[in-house]
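Visitor: Only the shape, not the letters, is given here:
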């Protein structure tokens, strides 16, 4: 799944470590989300979106998700 996390982090000058700490996950989890190797749980997606003041749909691209 594609995300806007890298762009959002760079805009706010956040490291992967800092974002991970802010939402309660490891740097490795943020890395995996950014490269599409991991899909966030609903709770994690909500925490990340809320951290950036956005909706989940504004952070995560669901266009390629199969129904």
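Guide: Looks like it arrived, so ask away. Note that the structure is predicted; figures quoted are calculated from it, not measured. Residues are numbered from 1 along each chain as shown.

Visitor: from here on, contacts and neighbour counts on C-alpha atoms
Guide: Will do.

Visitor: Contacts only, for the closest residue to residue 31 other than its chain neighbours.
Guide: Nearest in space to residue 31, with sequence neighbours left out and distances taken as Cα to Cα, 6 or more residues apart in numbering, is residue 16 at 6.9 Å. Residues counted as contacts of residue 16 (Cα atoms under 8 Å, 6 or more residues apart in numbering) are 9, 27, 30, 31.

Visitor: try it again with 10 Å
Guide: If a contact means Cα atoms under 10 Å, 6 or more residues apart in numbering, then residue 16 has 5-6, 9-10, 22, 25-31, 34 as its contacts.

Visitor: dropping in the other structure now:
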């Protein structure tokens, strides 16, 4: 899953290790999520978003995905 986790985390001057400690997972899991190799559970995604002060959409949904969802809702 493409995401903006790394970009947002870095903009807050936070390391992957720091984020991992705050949400209670290993730093390797954070790096795997950032790289698109693993998808977080909904529970973990919510913890990450809350810790970073962002919405799930801001972190885990890209603009193209968001636009596609909006268009499909308009035609439904």
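Guide: Thanks, I have it. If you're wondering where the values come from, they're calculated on a predicted model, not measured in any experiment.

Visitor: For PyMOL, what selects the buried ones among the contacts of residue 16 of the first structure?
Guide: In PyMOL, this line selects whichever of the contacts of residue 16 of the first structure come out buried by 16 or more other Cα atoms under 10 Å:
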select buried, resi 5+6+26+27+29+30+31+34
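
Visitor: between the contacts of residue 16 of the first structure, which is closest to residue 55 of the first structure?
Guide: Proximity of those to residue 55 of the first structure was ranked by Cα to Cα; the top entry is residue 5 with 12.5 Å.

Visitor: Now the contacts of residue 16 of the first structure in a markdown table, please, with extra columns for secondary structure and distance to residue 54 of the first structure.
Guide: Formatted as a markdown table, the contacts of residue 16 of the first structure follow (DSSP: H, G, I helix; E, B strand; the rest coil; distance: Cα to Cα, whole Å):
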| residue | secondary structure | distance to residue 54 of the first structure |
| --- | --- | --- |
| 5 | helix | 11 |
| 6 | helix | 14 |
| 9 | helix | 13 |
| 10 | helix | 16 |
| 22 | helix | 15 |
| 25 | coil | 19 |
| 26 | coil | 21 |
| 27 | helix | 21 |
| 28 | helix | 23 |
| 29 | helix | 20 |
| 30 | helix | 17 |
| 31 | helix | 20 |
| 34 | helix | 17 |
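
Visitor: which residue lines up with residue 15 of the second structure in the first structure?
Guide: Aligned counterpart of residue 15 of the second structure in the first structure: residue 15 (TM-score structural alignment).

Visitor: wait, isn't its match in contact with residue 26?
Guide: No - using Cα atoms under 10 Å, residue 15 of the first structure makes no contact with residue 26, being 11.5 Å away.
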